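Engineer: can't give you the sequence, but here's the structure:
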């Protein structure tokens, strides 16, 4: 019946394997006195003691036993089949946790999806933990047993108790095992879960020293059962497993940094589950890595060559999942199929929507599918439960969905549900954080819906495309966004609100991609269509049009549209909308060099911004305020606003690089040159690391300031200090550098009149790049006198270096002009 027992390592030494000496964060106990002892895998393969004293005492006890008293070792002829022939990679933490759990629990279920490596983890644990169980570790393999009545018989045969049983096996087995201190491993219980539950419950009640480890895709649901989930491997472990098995299949294969991303992509798309990874690794003998990546959409045709010694259900990925599917009831199967149209995961609401034409107990079925390892769970941004199918399970279920002719109904329900979710975009000036989070959670499902609607002339496509575009651009991703929006705008007779949403997103997208004329055309269309819809959506359109003018550097037309938008928003009376619209007007005023209008607008909206919960939006306003005062030359207020933004906003926010750059420019203007340049370099690094866009006008301003400084200080090593900043990759460290570096708060108020005439002469020559020797010769004073004057200048102005003196003088001369 495919049953076997694992003998103690004393009788059947474990096969050596890669990494056998790696340390594991667990502890064992002394065989004699039970004191806990830290261990490595090597130490777990033999009897261990806490000291030589315990070892000698145990030896004397064994020596006193007569041959009749000595326990007979369990000898199982086919135990060697469970000694692995390949290396065991990963799961160190899981094995250590199992070791710890068995000190507290008598029943543990290794629970996980098909191909997660539950059996291998169980046998590895059995090999390493055999010394904990004097009466042996016994593996009962159940995958080939279909008759529930044979489960107890399989256990009896494995523990070699069949010849000592009276009456029925299930009644007599507890008597035989009553005084045994052993571990039973029931492998693959999912198809016999009721029978296994009954047997395990009986054994645990009547055999006080027995411990049981089960592996299953479904839990036993018994009192005292400790469920231990076995899920995906860690990224590095998954890649190591793939590499190891790939090199076994194709020793000539060369793996390097250039194809590392292909390996990672393969592992990620296979959910980092060991079975799928091992099947995929065998393909490298025939196909290059990039070919495998491209063909994983047809994974069931590729991943079919499992090991001959494996169970039939592990010969291919399809067989492994098909086994789980066959154990489901009809309602579970139909919901599993319907959920396959949701590549981005789902909550209960969306799961109910895609099965709206069926009367299903959705919550109960989701719970059941999760308990059978066919769904994974993860909370959404609000902390509510959200679920997803394993990628390979979803691919299998989608094939069955098509086979049953259910795809059209399922996708139509998905489109209707997402249209309802995105509808608030047509009724607001700017979406709430809650709506944005919901759309972000559904963005992969939105992509699925938009792909389905493409070319069908469906009026819902512009709305869903606009919602998807907003998700992508909010994450700094603009690739292919404009193409999907332009395609949605070819839909005829779409509802005006849907069309305005798509037109507005297309306006922004075209402007960000540098297609300014197209952005203006789209903005004008949006503003025209928006006259037919509500006031808030009309303000959306005016904002997009104003931005298009701004990108064309037509600042007067931009100011007119932003001002019109602010007037309309005031009619609505919503403080947050007024604040956001006013912010746009203030920024445009800065660009138009109308600083008075900008300052007046900021004075109105700064108090209103306190009611906006999203810190990123408030950080953007603090940057605008800092930029305005920077342009005015009011460096104290500029730094105050930049610092406020950095201390209150999330360091990983897309606004952080703007605030850091603002602080860096203040440094350049106030003599803290090295500090300012490091901040500019760090901001560049952070923005590049996040693949985020930078506002074009702000980028031009920063570049102009940097170029002006280079021209004033041609001998100063600007690039060296920029590179120092570029080496700072942690956002928190950079923010701390920008905020905690004490600014020379008095520097802006100090003028050339604050130092003596001779000190002015020396400082000015320093700014001209002269050396102390050259200055002494030109002024006809000693070199030591020059050094003394420079010390006085640095002390009076709180400047730290010669470069700071030169930068300060340059700034003062520029201000005087």
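Structural biologist: Perfect, thanks for sending it. A quick note: this is a predicted structure, and the numbers were derived from the prediction, not measured.
Engineer: drop to CA atoms for contacts and neighbour counts, all remaining ones
Structural biologist: Fine.
Engineer: where do the helices sit along the stretch 501-650 of the chain?
Structural biologist: For the stretch 501-650 of the chain, the helices defined by DSSP state H, counting those that start in this stretch cover 516-529, 535-551, 555-572, 575-591, 595-605, 615-632, 635-648.
Engineer: where do the helices sit along the stretch 301-450 of the chain?
Structural biologist: 317-326, 330-338, 348-354, 362-371, 391-403, 407-422, 433-441, 443-453.
Engineer: use this one as the comparison:
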């Protein structure tokens, strides 16, 4: 690739194709044509016709045309229209901690971006989607949107493409010879899926008539064809064709209000249901209640009993995977299962018919209540990262459980929302967490320990948002409840977060007094979590007051507490506090090492607020060492990062003076033009690139092997340089393989070769090297 080329791969979240994409050349060309002249294209059509697959294929092929990314928003699991803007913001990885509405945050984020959004399955939220899309198009002139829905949005400038079924041989003509059948999409799809289900399947003179009849009977609907192809494991093509023909002849004259193609798909799913054993049918219906994916434990807890033995759940899952009812998803250490939305909606209808709708909802709610409680128990433990990741997978069902609680069991919902505190503050759901807590506190008003815990929990979210009046009000009530109930834990946290409020306003003396009270109460009941949080904040307050010795001692105490419990989240913040005071004492080398260590933890936790604080302190350190170009780049990156967080130094306003001083010194040293150039270079970097750059050692200890400059002197091949650039963007080996169109094994080999040639021991070092030598994210 030539120097200066801008063909880098933009960010995005398009899912990898689980199977080959068949045909649709005409439709692909038409969607691209419509998008070229309009900023909104809606793909409509019957369920199962392939609207989502077509939209994803278009998005993948147009990816390089949108430098700010192509983003896929799956709305099938969203039932609450009020959460629509927040759902889109989560997909775009916007972590706004301000009290602004999710819609305002989303619009501001998109205003200057050139992005493609794919909003998938909008029909159940048609009016809210129409309003949202209209607002985005009005405010963000470079954003284009593809919508999939069974109905059009019916708004201005909408271009509509009715997605047809796949092409079929003419029913009035004899089936063409086998070589000619490959031009028909439906036949090709059936043949490929049949071969995947039954390795020995081939399209032959003996079975081609039956295959064509199957595809015709199924009206060329891709989902129906894929469901039917699986049946070749137990039926011949001829038997399958005969059974389908009988079924659809029986349907003639039934349900006159339905369209023929809806009848076709419904009949196929009916037949799939009837082909299941009674236990498989019952499990299908029960598993359909899950809003997102489920794992084996969830399936056993929610779907067993009353007709399904727990020990049979594994076999039932296996059977439904074989029948294409469940889809298996492999994650790093776990396996999860999901249903296509058409299959899920069918299962929910059956669940109502079984009379189990309310019973299963209660089981589902209780399971996620227990899950949240267990996660909360591990918030200060060695496996906290695993729990944070698990809750991320479970978010659609946590949301569904909370919605059910709001209707009939707000006390349970209060405990559930409270126990999810670290899910709210370490992910994209900060504003949503506060909304749920606000709602449950308004409904469950009886004095209780659970209410006291919810109050101080919600106060922390309010403080991060800068909503101090609300935080003060909640903390005052939490303290009253704590005193009435003799709840030392509530009193300890009320004192702690009241200290946060005081420190937010710069009253460090009052904050230290409150932290002392919190420490006393937490230690009295052996609450190591509360103790660690308090030590971090008191260390920062003493640093602010100029008590270096006290600040360092408390930060080191906190590190010992965290190490004793195997915690890393709180440890990362203790390292930030220690790094700040060590930097203030002039030991920039040690301060930088502390911040880089913290940055590594925050990266693994995906904690954007922690990462932003690390970048802040590393920028201050760079300016102190006279590395003003580096400081400028880091300050530029911080513009983007703090914008994503929602407000600069969110919850840490007492550090603003250090930021302002760093910016002033850097601008003075570089001049306005030089500072602006450095800052803009930092602002253009992705988060992964900014983190990799910040993680580099500076000066003589730079870790990127300077003799390996890009170009002819680089030991890497062009493909290895491409791989290094993708690592710097945070892509996994699997994602790299998809991007480069190679096997995962080949991608892994490229990574091993890079590590060997550069003498590195980790992907982080590769990322740092790529940022330094491939600043545009591409090989040189």
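Structural biologist: Received it, and whenever you're ready, just let me know what you need. On a predicted model such as this, the values are computed, not experimentally measured, just so you know.
Engineer: superposing both, give me the TM-score.
Structural biologist: Superposed pair, TM-score by TM-score structural alignment, normalised by the length of the second structure: 0.55. Supporting alignment: 503 aligned residues with a C-alpha RMSD of 4.6 Å.
Engineer: one step back: any chance of the helices of the stretch 301-450 of the first structure in TSV, plus mean neighbour count?
Structural biologist: Formatted as TSV, the helices of the stretch 301-450 of the first structure follow (neighbours: other C-alpha atoms under 10 Å):
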stretch	mean neighbour count
helix 317-326	19
helix 330-338	20
helix 348-354	19
helix 362-371	16
helix 391-403	19
helix 407-422	18
helix 433-441	17
helix 443-453	20
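Engineer: now do the contacts for the alignment partner in the first structure of residue 603 of the second structure.
Structural biologist: Correspondence of residue 603 of the second structure to the first structure, assessed by TM-score structural alignment: residue 650. Shown in contact with residue 650 of the first structure (C-alpha atoms under 8 Å, 6 or more residues apart in numbering): 615, 616, 656.
Engineer: residue 623 of the second structure now?
Structural biologist: 630, 631, 662, 665, 666.
Engineer: aligned to it, what sits in the first structure?
Structural biologist: Residue 623 of the second structure maps onto residue 668 in the first structure, by TM-score structural alignment.
Engineer: tell me the spacing between the equivalent of residue 269 of the second structure over in the first structure and residue 397 of the first structure.
Structural biologist: Alignment note (TM-score structural alignment): residue 269 of the second structure maps to residue 321 of the first structure. Residue 321 of the first structure sits 9 Å away from residue 397 of the first structure, taking C-alpha to C-alpha, to the nearest Å as the criterion.
Engineer: what do you get for residue 710 of the first structure?
Structural biologist: On the measure of C-alpha to C-alpha, residue 710 of the first structure and residue 397 of the first structure end up 62 Å apart.
Engineer: one more: residue 299 of the first structure?
Structural biologist: In terms of C-alpha to C-alpha, residue 299 of the first structure sits 13 Å off from residue 397 of the first structure.
Engineer: now swap in residue 809 of the first structure and tell me
Structural biologist: Taking C-alpha to C-alpha, one finds residue 809 of the first structure at 72 Å from residue 397 of the first structure.
Engineer: same question, residue 645 of the first structure
Structural biologist: 48 Å.
Engineer: how about the nearest residue to residue 170 of the first structure once chain neighbours are set aside, what does it touch?
Structural biologist: Leaving aside its chain neighbours, residue 170 of the first structure sits nearest to residue 152 (5.7 Å; criterion: C-alpha to C-alpha, 6 or more residues apart in numbering). Residue 152 of the first structure makes contacts with 169, 170, 173, 199, as judged by C-alpha under 8 Å, 6+ apart.
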